[in-house]
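K.L.:
I need the structure of the sequence given here:
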Amino acid sequence: MTSPLGKLFGRSPIVPIQQHMQLAQETVQLLCELLSASADQDWTRVAAIHSVIDNTTAEARKLRREIRQHLPRSLLLAVPRSDLLELLDIQNRITVCVREIARPVALRGMQFPAPLRTVLDKLCSLLAATVGEALTAIRELDELISQGFGKHERKIIAKMLSSLERQVRRCDTQQQRLVRQLSKVEDSFPVLDAVFYHQIAAALAELGDACGEVGEQLELLLAR
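P.N.:
Reported below is the predicted structural model:
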């Protein structure tokens, strides 16, 4: 019996990967909500959002596994199978980063110090916008493939990827600003909390890097 995912692949090898990226975007949006709720010390809302993040990341893992199992091996794909699987793995890193950030915040009842809230809020906004741009570019792949990688569609997606690259740089600049401000105030709270804050800041940087790698992988697909 043909699986629902197999039917999707019959239409396009990109559709299930787009669905996976949609889940990745949802986890980033949820993370921003969770950090905002923790800043407000609304721990009931934090717990509820964390539960949704867990469910969404589990759904993304399941979909990733199914894609890897059902992505055609013998059929001639418009783009190399290995490139699509690499793109999928990069997208998966986004959900992993979100889970690694959300867990200590929710389970330890952590909130970033008040002096850092403004810079953290801006970083969250930038990350949400960045992953949104990555999703938009991936959605454009269907049109690119259907048009046989035509010149017009290549220009459109290349413009999207340039915008995504600029957005990633903004995230990197803002994350560095977060780390600098964190270093200035870290002596004012317990050492273990400081360690977790720096780990979260590092995971936020990796989240931005993963979005950038999505763009780099799409550029590779364009170059094939």
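K.L.:
C-alpha only now, for contacts and for neighbours.
P.N.:
Fine.
K.L.:
the helices in the chain, which residues?
P.N.:
Counting by DSSP state H, the chain has helices at residues 4-11, 15-39, 43-70, 81-107, 117-146, 151-185, 191-223.
K.L.:
for the residue most central in space within the chain, give me its contacts.
P.N.:
Averaging the C-alpha coordinates of the chain gives a centre point, and the residue nearest to it by Cα atoms, centre = their mean is residue 94 (3.5 Å). Counting by Cα atoms under 8 Å, 6 or more residues apart in numbering, residue 94 touches 24, 28, 207, 210-211.
K.L.:
so which of these is the closest to residue 55?
P.N.:
Among the contacts of residue 94, residue 24 lies closest to residue 55 (Cα to Cα), at 11.9 Å.
K.L.:
for comparison, sequence B:
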Amino acid sequence: MVTSNPFSAIFGRSPFQPLLEHIVKVDDCAEQLLPFFETTLAGDWTQAGIHRENITRLEHEADDLKTELRLNLPNTMFLPVSRSDLLDLISAQDKIANKARDISGIMMGRKMQVPDALAPSMRDYLRTSVACVNQAREALEELKGLLESGFGRAVSDVIDNLVRELHHLEHQVDSQQVAVRRRLFELEATLPPVDVMFLYRVIDGIADLSDRAERVGDRLQVMTAK
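P.N.:
Okay, here's the model as predicted:
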């Protein structure tokens, strides 16, 4: 296929395809939190354990991809973005999978069941946070298209729009976090204090998940602005 992209000759050796493969793995890892959470609500710890194993496996696979990319990224290559930006991006992506693993680890380790009165808002909160990761993946897919089109202005605009939507979702997560924490505060007197402490850790972890997805979007904006 003939293309006007000046980087097409070296695209086969470019790190952008591995970066995309990595964010797909990271996104799959975060997505597993949704069925994992549902099985914890149902008290089905056997099935929750299966989802937890999937999360751990996907996190390890993402980690392997990260290591492979770092080891094989040349010190000198005529790319439209800097090597340090690429390394920052892979690190930001990897932290999303790490956080998904941590959230499931806390809940699985304690066999934590979210109180019924808190469950609906927690479910929506988690879904929005995972949607942030989905949006980061979509933005990176568009970046690959941006490179293939030679940094066309229209595609740059698409990236900006996707990242703006990511920021909107992250702000929604922030608002949901406030509401969930407020509701948990109202329930504290009816719950064991240790359970309350770990519930707050999970709530904060879900917020961290969206924060890390937002950082991926920020890195993509920086890369396409240069």
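K.L.:
which residue in structure 1 aligns with residue 48 of structure 2?
P.N.:
Matched to structure 1 by TM-score structural alignment, residue 48 of structure 2 sits across from residue 46.
K.L.:
neighbours of its match, how many?
P.N.:
The local packing of residue 46 of structure 1 (other Cα atoms under 10 Å) involves 25 other residues.
K.L.:
can you tell me how far it sits from residue 160 of structure 1?
P.N.:
When Cα to Cα, to the nearest Å is applied, the distance between residue 46 of structure 1 and residue 160 of structure 1 equals 34 Å.
K.L.:
could you do residue 211 of structure 1 as well?
P.N.:
Relative to residue 160 of structure 1, residue 211 of structure 1 is positioned 13 Å away (Cα to Cα).
K.L.:
between these two, who's got more neighbours?
P.N.:
Neighbours of residue 211 of structure 1 and residue 160, each counted by other Cα under 10 Å, are more numerous for residue 211; the result is 25 against 18.
K.L.:
residue 16 of structure 2 matches what in structure 1?
P.N.:
Structural alignment places residue 16 of structure 2 opposite residue 14 in structure 1 (criterion: TM-score structural alignment).
K.L.:
find the nearest non-adjacent residue to its match, please.
P.N.:
The shortest distance from residue 14 of structure 1 to any non-neighbouring residue, by Cα to Cα, 6 or more residues apart in numbering, is to residue 142 (6.6 Å).
K.L.:
trace the one you found over to structure 2, please.
P.N.:
Aligned against structure 2 - with TM-score structural alignment as the criterion - residue 142 of structure 1 pairs with residue 144.
K.L.:
burial check on residue 56 of structure 1, number of neighbours?
P.N.:
19.
K.L.:
wait, what's in contact with it?
P.N.:
When contacts are counted by Cα under 8 Å, 6+ apart, residue 56 of structure 1 touches 23, 26-27.
K.L.:
highest neighbour count among the residues you listed?
P.N.:
Across the contacts of residue 56 of structure 1, the neighbour count under other Cα under 10 Å reaches its highest value at residue 27, namely 29 neighbours.
K.L.:
translate it into the numbering of structure 2.
P.N.:
Counting by TM-score structural alignment, residue 27 of structure 1 corresponds to residue 29 in structure 2.
K.L.:
spit out the contact partners of that match.
P.N.:
54-56, 58-59, 97, 100.
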